[in-house]
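> Quick one: sequence and predicted model below, then my questions.
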Amino acid sequence: MNELIILLPILLLSGVIAGLLAGLLGVGGGIVIVPMLYHIFIYLNIDISIAMPLAVGTSLSTIVVTSIISARSHHKKGGIDWVIVKRWLPFVVLGVLLGAYFASYVNGVTLKWMFGVLLLLVSTHMIMSSYRNIVIAKELPKFPGQQIFASLLGGFSSLLGIGGGTLMVPLLTLFSYPIHKAVSTASLFGLVISIPATIGYVLIGWNVPNLPVASTGYVNWLGFIALVPMTMLFAPLGVKLAYKLNVKQLKVVFAIFLAFVGIKMLLV
């Protein structure tokens, strides 16, 4: 009961922050939720070997719901590129299955280190893209380049508990792909990634002892129930604030914050 009293308000606040940032800066999903959950679990004296995979699995479970809503909205507006969906889908699924499989062999410390590196890479890209349009080619590579990209996208996303947008949007825009179509298409892949990856984290954590209350494997349902509604409620407010605030400056500030969080996860 004491654990519930401490955990629930913190989770609700985390959902508010994740929703605001998602609407305001176009970020969200695992890149915000995983480090929040990790630090909450560590604060509750949960061992790092459990805290990190539990944060990843719970993050993936929330992405299932939010990506369904997001993908439906983008589909109605005609933003999803179904050519890329058909071309990438089997390889993304293959990557997700491989990522979920390898997750059972990666310990919490290694997972934390990998996520710290990811935060630093995302932070660097956010800062650079705030000041210039970064492009390395005029079009996506031919076979087998795209298939390799799709497999790596699925693998790292399922392993680290992030939706498709965190990796897919920057990747596509590097090859002169329209940003709006990239965001729309990534929303669908968030669903493709999160469902099997969530199931994978439930299974690999099924018999793990000392899990916190309301957990099934490496998915904490209290976190799910608290985060999903708050994220959905406050994301529209973040969108409204985006039209009133200097988003470019906020994006840089948030990128610096992500860098500090990433460094902390690497060192502590």
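Okay, I see it.
> From now on I want contacts and neighbour counts done on CA atoms only, so please keep to that.
OK.
> And the strands in the protein?
For the chain, strands defined by DSSP state E occupy the ranges 215-216, 219-220.
> And the ones you listed: which comes nearest residue 59?
Shortest distance between residue 59 and the strands of the chain, using C-alpha to C-alpha, is found for strand 219-220: 8.1 Å.
> how much space is there between residue 42 and residue 184?
34 Å (C-alpha to C-alpha, to the nearest Å).
> Of those two, give the one with the bigger neighbour count.
residue 184 (23 against 14; other C-alpha atoms under 10 Å).
> I'd like to know how far the more buried one sits from residue 81.
8 Å.
> Same check on residue 225?
From residue 225 to residue 81 the distance is 31 Å (C-alpha to C-alpha).
> Now the longest helix seen in the chain: buried residues?
Counting residues, the longest helix found in the chain (DSSP state H) is helix 48-76. For helix 48-76, the neighbour count (16 or more other C-alpha atoms under 10 Å) marks 48, 50-68, 70-71, 74-75 as buried.
> Now do the same contact list for the nearest residue to residue 123 once chain neighbours are set aside.
Computed as C-alpha to C-alpha, 6 or more residues apart in numbering, the closest residue to residue 123 that is not its neighbour in sequence is residue 255, at 4.4 Å. Residues in contact with residue 255 (C-alpha atoms under 8 Å, 6 or more residues apart in numbering) are 122-124, 126-127.
> Use this one as the comparison:
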Amino acid sequence: METLLIYLLVGAAAGTIAGLFGVGGGLIIVPALVLVFTAMGIAPEILTHMAVATSLATIVITSLSSIRTHHLKGAVDWSTFLSMTPGILLGSWLGGVTAHLLPGSWLQLLIGIFALVIAVRMWLAGRRHGQLPEDGGRLPAAPVLTGVGGLIGWASAIFGIGGGSLTVPFLSRCHVQMQRAVATSAACGLPIAVAGAISFTVQGWDDELLPQWSSGYIYWPAFFGIVLASTPFARFGANLAHRLSPQLLKNCFAGLLCVIGLRFIWLNAGLLLG
């Protein structure tokens, strides 16, 4: 019962932060599950892989609600989505394979570095806000979009995220209107999560270190607890965001990501020092 409560709290925190900051909860779910799985005594060789896989599985559910909302507003660019999806599916599958081949300590180190990069980018984006034009054009040709989708899917599966922190900046640089970039990125999160979760399930299926109630690296008690709490709290976070300063929120979240990133890097610094 105590463990279920922890998963509900993780889901509530991830949902609130997703609603507050307009990013997927994976950047919070993965570090939180690493802490929980460590406290549970799950083998360090697999606990980070389980955190990433379980995060991707939750994104499958939460992205469906997000896609429906954006679609009803007519904001999703489905032609761009269709061009990127073949690459996303292949890239996400390969991301699961890549993560499976990495030791847990290296995976944590990469997640820590990624969190720091996203934090710096959020801070810089806030300082440059309003400087880039948005005209809805200049997207690359379909083969290029497919290739970019592959890279985004690969990286997103490794880090256990829906790809919004990668897809939105890419589409924005192509001068896609921000609302359409966010909506299209939300749609792209579904194939990322589906292919990545399936890949992690297959890669970890026969691992003898897995605890009960696991399918490959996906741990179902954590999945259900997070999903139950994340959706309603995402609405709460979104409502709260309208009452607070957007720039202050971004700076606070960037600070949180810095703490997470530095902690993961510190715990695994020995890998960088030889």
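Arrived safely, thanks for sending. No experiment lies behind these values; they were computed from the predicted model shown.
> Just send the strands of structure 1 back as TSV, with distance to residue 138 of structure 1 and mean neighbour count too.
As requested, those are exported to TSV (distance: least, C-alpha to C-alpha, whole Å; neighbours: other C-alpha atoms under 10 Å):
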stretch	distance to residue 138 of structure 1	mean neighbour count
strand 215-216	45	19
strand 219-220	41	26
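> Need those in TSV (columns: distance to residue 164 of structure 1).
Converted to TSV, the strands of structure 1 look like this (distance: least, C-alpha to C-alpha, whole Å):
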stretch	distance to residue 164 of structure 1
strand 215-216	24
strand 219-220	19
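> do you know which of those lies nearest residue 20 of structure 1?
Here strand 219-220 is closest among the strands of structure 1 (C-alpha to C-alpha), at 22.2 Å.
> ok, average deviation of that closest one from structure 2?
Mean deviation of strand 219-220 of structure 1 relative to structure 2 after superposition (mean C-alpha distance after the TM-score superposition for structure 1): 0.6 Å.
> Show me what residue 82 of structure 2 aligns to in structure 1.
In structure 1, residue 82 of structure 2 lines up with residue 86, judged by TM-score structural alignment.
> Just give me the neighbour total for residue 180 of structure 1.
14.
> so how far is residue 173 of structure 1 from it?
10 Å.
> Same check on residue 55 of structure 1?
Residue 55 of structure 1 is 29 Å from residue 173 of structure 1, by C-alpha to C-alpha.
> Hmm, residue 203 of structure 1 is touching residue 217, no?
Yes - assessed by C-alpha atoms under 8 Å, residue 203 of structure 1 is found in contact with residue 217 at 6.1 Å.
> neighbour-wise, which of the two wins?
residue 217 (24 against 17).
> so that one sits right up against residue 208, yeah?
Yes - contact criterion C-alpha under 8 Å: residue 217 of structure 1 and residue 208 qualify, at 7.0 Å.
> Residue 15 of structure 1 -> structure 2?
Checking TM-score structural alignment: residue 15 of structure 1 goes with residue 11.
> do residue 117 of structure 1 as well
Checking TM-score structural alignment: residue 117 of structure 1 goes with residue 113.
> try residue 45 of structure 1
So, by TM-score structural alignment, residue 45 of structure 1 is matched to residue 41.
> and the gap between its match and residue 101 of structure 2?
Residue 41 of structure 2 is 22 Å from residue 101 of structure 2, by C-alpha to C-alpha.
> Repeat that for residue 94 of structure 2.
When residue 94 of structure 2 is compared with residue 101 of structure 2 (using C-alpha to C-alpha), they lie 11 Å apart.
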